[in-house]
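J.: Model the structure of this input:
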Amino acid sequence: MLTHPLQDCSGGFPEYHFKGDMFDVIANRGGTLENGTKHFLDGNWDLVIAHPPCTFLAVSGARWYYHPDDKNLPTEQRRPHPKFPDRAKDREEAVQFFMDVSRIGVNKLAIENPVGIMSSRWRKPDQIIEPWMFGHEASKKTCLWLKNLPLLVPTNIVGKGEVLTFRNGNRMQKWTSDIFFSGVSPEERRKLRSKTFPGIADAMANQWGGKMAA
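T.: A predicted model of the protein is given here:
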């Protein structure tokens, strides 16, 4: 199993990580790994599990799309958010990248993303999963668009996770709160919140991966 992250691998094993243009790696059936060695397949890729950047696609970021003073206006009359004037362009580029991923020529494909605009811009996901279905007491709806793959079967149903209520009435999942107040940088918080829960990763590997090469 090989991975292709946008960032340096954080869990070790650079000998399994490509870093570069994913479309080139797929088309060339390999390339240069993060440790500097080269690896190429004899045949075609069998399975790709893709995690396109969700910053501009997820519903959680919708509040940054329009000017806060225009919330009562029809959508077409709202101005861009003053802090993020290029949000519309960024979203269209993110949609295009997602669709490019959906068209890569592999036999089996899974695309993972939070609940967002791709359900309407493309199609509804084949499945929506949660960490609590795979042994983690946490809630985080995750959409899966699948090609030639079965639905993931939950492996360990547990509680949905503690929800904290703050004095101002806002509510937040405890696992998210723990990250937010951990004292790490905003960039590190984003990385931690976007990490795939190990139980979900194990289920994908075991149920979709078949016999894995060492």
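J.: make it CA atoms for all contacts and neighbour counts henceforth
T.: OK.
J.: Which helix runs longest in the chain?
T.: helix 87-102 (DSSP state H).
J.: what comes into contact with whichever helix or strand comes after that helix?
T.: Remark: after helix 87-102, the chain's next helix or strand is strand 108-114, criterion DSSP states H and E. If you take C-alpha atoms under 8 Å, 6 or more residues apart in numbering as the criterion, strand 108-114 is touched by 46-54, 58, 102, 140-149.
J.: And this one, please, so the two structures can be compared:
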Amino acid sequence: MKVLIACEYSGRVRDAWLKLGHQAISCDLLPTETNGPHYLGDVQDLLTQEWDVIIAHPPCTRLANSGVRWLHQRDLWDELDEACEFFNLFLDHPCSRVVVENPIPHKYAVERLSRNYDQLIQPWQFGHGETKATCLWLKGLPPLMPTEIVSGREQRIHRASPGPERWKERSRTFTGIASAMAEQWSRCCLQEGAA
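T.: Predicted coordinates for the structure are as follows:
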């Protein structure tokens, strides 16, 4: 299958699909952290191509609950509108299988997005003893099933010290979640193809 992993520099989701033999490519404005197929540039350059699956991780800076206070204090409403417009490029894309991943959105983002999320997952459901609520907007793919529920509910990412690299660590997909995405959704797609 041909899989686009949009707005991903870490390569974690891309590599999970590649490991299963799929034709996957990541795309971001940043270079990839790991060797592998990666388009350095605007994802809109790739959205006109045919894809079997699109998994997008659009920037959450203006959309997430954690940053809602700045909308008023810094008058960032235009940036919110731009972020929602970009997010909706994926939600409204004609590809039959699309997943968009982001933290819990605030009410102003929800009002501007094409629709609300379908599933909320946590790293501790996929082998990582941490919390980081992650929402999935799903089109043509089922909700992820937990693969390894573990104890421990550390808020490592949330409590990380401020610094220039904190945002990068916060945006990396947990490897257990990346593997579950590739394994479960590729199996689903292959079963559909065999039916």
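J.: what about burial for the contacts of strand 108-114 of structure 1, which qualify?
T.: Burial by neighbour count, 16 or more other C-alpha atoms under 10 Å: within these this picks out 47-54, 58, 102, 140, 142-147.
J.: Packing partners of the lengthiest helix in structure 2?
T.: Taking DSSP H as the criterion, structure 2 has its longest helix at helix 175-194. Helix 175-194 of structure 2 is packed against helix 12-19, with contacts defined by 3 or more C-alpha pairs under 8 Å, 6 or more residues apart in numbering; DSSP states H and E.
J.: List the buried residues for the following helix or strand past the helix it packs on?
T.: For helix 12-19 of structure 2, the following helix or strand on the C-terminal side (DSSP H and E) is strand 23-28. For strand 23-28 of structure 2, the neighbour count (16+ other C-alpha under 10 Å) marks 24, 25, 26, 27, 28 as buried.
J.: For the residue opposite residue 188 of structure 1 in structure 2 once aligned, the count of nearby residues, please.
T.: Using TM-score structural alignment as the criterion, residue 188 of structure 1 maps onto residue 165 of structure 2. Residues within reach of residue 165 of structure 2, counting by other C-alpha atoms under 10 Å, total 9.
J.: With residue 136 of structure 1 instead?
T.: 19.
J.: That one maps to what in structure 2?
T.: That one, residue 136 of structure 1, aligns with residue 128 by TM-score structural alignment.
J.: quick one: that match from residue 166 of structure 2, how far?
T.: Per C-alpha to C-alpha, to the nearest Å, residue 128 of structure 2 is found 19 Å from residue 166 of structure 2.
J.: And residue 14 of structure 2, by the same measure?
T.: Distance from residue 14 of structure 2 to residue 166 of structure 2, by C-alpha to C-alpha: 22 Å.
J.: Same drill for those two, tell me which one is more crowded.
T.: Shown here are residue 14 of structure 2 and residue 166; by other C-alpha under 10 Å, residue 14 has more neighbours (28 against 13).
J.: how close does the more buried one get to residue 23 of structure 2?
T.: To residue 23 of structure 2, residue 14 of structure 2 is 9 Å away according to C-alpha to C-alpha.
J.: And residue 161 of structure 2, by the same measure?
T.: Distance from residue 161 of structure 2 to residue 23 of structure 2, by C-alpha to C-alpha: 37 Å.
J.: What of residue 90 of structure 2?
T.: 20 Å.
J.: How about residue 97 of structure 2?
T.: Counting by C-alpha to C-alpha - residue 97 of structure 2 and residue 23 of structure 2 are separated by 15 Å.
J.: Contact partners for the aligned residue in structure 2 for residue 94 of structure 1?
T.: Here residue 94 of structure 1 is matched to residue 83 in structure 2, going by TM-score structural alignment. Going by C-alpha under 8 Å, 6+ apart, residue 83 of structure 2 touches 59, 60, 62, 63.
J.: Please list all residues in contact with the last one.
T.: Which is residue 63 of structure 2. So residue 63 of structure 2 contacts 80, 83, 84, 105, 106, 109 (C-alpha under 8 Å, 6+ apart).
J.: returning to that earlier point: now, which of the buried ones among the contacts of strand 108-114 of structure 1 lie within strands?
T.: 47, 48, 49, 50, 142, 143, 144, 145, 146, 147 (DSSP state E).
J.: can you tell me which two in those are farthest apart?
T.: 47 and 142 (19.2 Å; C-alpha to C-alpha).
J.: whereabouts in structure 1 does stretch 141-150 of structure 2 align?
T.: By TM-score structural alignment, stretch 141-150 of structure 2 lines up with residues 149-158 in structure 1.
J.: roughly how far apart are the equivalent of residue 53 of structure 2 over in structure 1 and residue 209 of structure 1?
T.: Here residue 53 of structure 2 is matched to residue 47 in structure 1, going by TM-score structural alignment. Using C-alpha to C-alpha, residue 47 of structure 1 is found at 7 Å from residue 209 of structure 1.
J.: ok, for residue 135 of structure 1, nearest residue in space, not its chain neighbours?
T.: residue 156 (4.8 Å; C-alpha to C-alpha, 6 or more residues apart in numbering).
J.: Look at the one you found and say how many residues are nearby.
T.: Residue 156 of structure 1: 13 surrounding residues under other C-alpha under 10 Å.
J.: wait, isn't it in contact with residue 134?
T.: Yes: using C-alpha atoms under 8 Å, residue 156 of structure 1 is in contact with residue 134, at 4.7 Å.
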